[in-house]
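> Can you look at this prediction? I've put the sequence above it.
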Amino acid sequence: MLEIYLFVNPLGTKCFKSEQKVLDFIRLSPKKISFQFVPMLNIQTVNDVMIEKNLDTRNLTLRNELSESIYQAALDYKAALFQGKKRGRAFLMAIQEYLVQDSTCYSEELIQQVAKEVNLNWKMFSEDRRSVLAKNSFKNDQKIANDMNVTMHPTIVINNIDGLDCGVSFPDADLVDISKVCAGDFNIQNGLHQTINPQNQLYVL
């Protein structure tokens, strides 16, 4: 069975296309695939969003505000997942789609609107998004990213290809042909996966 991790910035609009790409591949693939979208937050992800939105990267106030928004969006995504993986993904992607289409800001109004659209229990969601459980789940996601040497978004990591205990990561998921990678369209040497693109990272599980 394949394991696919897509590391995303919950407010990064370019992650939306990568998420759609992964879901399309899984829907069409005859293989059994375990997958999850993993929210991440670091200096690089904040900087990328500031550049994407044409914000002054030297403005510490804006940087801190954006960092807080990304963190809260990640907690909200985790809270939505508590009501089911499909609803959680629907919540995340609906938020991103609004940000892409309307260039809106991440606000309580948008959160409530999307929560209603994807049929979340608002009372439960309101409690969960501020819970220790959501925060701990987010911390675990950051540990996963660190263990897999992921620093950029959207990064896709594919594990256990052909049953080998190693994985390969691609720092720009939007440029990856997932079907070719999963079909073994790369060289294998010394029991480890080797890829042609030097930017791709190899790690042992």
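Looks like it arrived, so ask away.
> only C-alpha atoms for contact and neighbour calcs from this point on.
Will do.
> Mind jotting down where the strands sit in this protein?
Applying DSSP state E to the chain gives strands spanning 2-8, 33-39, 155-159, 166-170, 187-189, 192-194, 201-204.
> and the angle for the lengthiest helix in the chain with strand 2-8?
Secondary structure of the chain read by DSSP state H shows that its longest helix is helix 60-81. Going by axes from the mean of the first three to the mean of the last three C-alpha atoms, to 10 degrees, helix 60-81 is angled at 140 degrees with respect to strand 2-8.
> Got another one to weigh against that:
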Amino acid sequence: MFEVFMFVNPIGTCCYQTEQTIMKTMKEADAITRYHLIPLANMKTIQSDLIRKHKCPTNLETYNHASEETFAALKDYHAIKMAYGNKIARKYCLAVQHNINDLNKEYNTGLFKNLIQELGLSIPKIQSARMSTYLNESIAADERLAQKWHINDTPTTVIFNDEDENSGLIVEGHLLHDELLQIINGFDI
């Protein structure tokens, strides 16, 4: 079995494309795979995404706006994860990225509420989870995993073959469909 860990900026451009590639490839792969989405937000991930969007990362107003959107999306993701589990949180993250990247929307309270309604979730339940002290612990656990594996930017994909404990591959940036399919279908890591 392969485990695929995808470190993403919750509102990132390239992250969304890479996630789509990974999910499509996993459906086609001959091997059993397990997918983990790990949203990550820090100065580097925000600056990288601004550059990809052709915005100036050194403009303080631009950076602060992107930072507020990114951290709000990160906290909302973790609140949904705590309230509804990983699968629903992953659906939410993909819906956020679709709206931002394909529909050119900004992450704000209106988008949050619309997506929560579309997914049939409870805003009070999510807000309660967002106020929980466990929210910061959940975010910190993901940050520790990123530090352990020296993940500094997004998207970054980490692939393990559970049958070989010494195997592992870290791919920074966009991962191509054919490359991932070859890795999962039998090429040694």
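Thanks, I have it. What you see is a predicted model, and the numbers here were worked out from it, not measured in a lab.
> same for the longest helix of structure 1, what does it pack against?
Helix 60-81 of structure 1 is packed against helix 43-52, helix 85-102, helix 122-128, helix 132-147, with contacts defined by 3 or more C-alpha pairs under 8 Å, 6 or more residues apart in numbering; DSSP states H and E.
> Deepest-packed of the strands of structure 1, please.
strand 155-159 (a mean of 23; mean count of other C-alpha atoms under 10 Å).
> got the angle for it vs helix 132-147?
80 degrees.
> and stretch 146-165 of structure 1, how far from the chain's centre?
12 Å (C-alpha atoms, centre = their mean, to the nearest Å).
> can you check stretch 27-34 of structure 2 too?
Worked out by C-alpha atoms, centre = their mean, stretch 27-34 of structure 2 lies 20 Å from the chain centre.
> circling back to that earlier point, out of the helices and strands packed on helix 60-81 of structure 1, which is the most enclosed?
helix 85-102 (a mean of 18).
> what about that helix, how far off from structure 2?
Once the two models are superposed, helix 85-102 of structure 1 sits on average 1.2 Å from its counterpart in structure 2 (mean C-alpha distance after the TM-score superposition for structure 1).
> which strands and helices sit next to that helix?
Using 3+ C-alpha pairs under 8 Å, 6+ apart: helix 85-102 of structure 1 touches helix 13-28, helix 60-81, helix 108-117.
> Using TSV, lay out those together with distance to Val100 of structure 1 and mean neighbour count.
Formatted as TSV, those follow (distance: least, C-alpha to C-alpha, whole Å; neighbours: other C-alpha atoms under 10 Å):
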stretch	distance to Val100 of structure 1	mean neighbour count
helix 13-28	6	17
helix 60-81	15	20
helix 108-117	13	15
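> So which of those is nearest Met1 of structure 1?
If you check each of those against Met1 of structure 1 by C-alpha to C-alpha, helix 13-28 wins as the nearest, at 12.1 Å.
> hmm, back to that, closest one to Phe16 of structure 1 among the helices and strands packed on helix 60-81 of structure 1?
Phe16 of structure 1 sits nearest to helix 85-102 of all the helices and strands packed on helix 60-81 of structure 1, at 6.1 Å, using C-alpha to C-alpha.
> equivalent range in structure 2 for the closest one?
Aligning helix 85-102 of structure 1 against structure 2 (TM-score structural alignment) gives residues 86-103.
> who's in contact with the nearest residue to Glu143 of structure 2 once chain neighbours are set aside?
Nearest residue to Glu143 of structure 2 in three dimensions, chain neighbours excluded: Leu40, at 7.1 Å (C-alpha to C-alpha, 6 or more residues apart in numbering). Residues counted as contacts of Leu40 of structure 2 (C-alpha atoms under 8 Å, 6 or more residues apart in numbering) are Phe7, Val8, Asn9, Pro10, Leu74, Asp142, Glu143, Thr154.
> which residues touch the residue nearest to the first one when sequence neighbours are not counted?
It refers to Phe7 of structure 2. Excluding the flanking residues, the one nearest Phe7 of structure 2 by C-alpha to C-alpha, 6+ apart is Ile38, at 4.7 Å. Residues in contact with Ile38 of structure 2 (C-alpha under 8 Å, 6+ apart) are Phe5, Met6, Phe7, Val8, Asp142.
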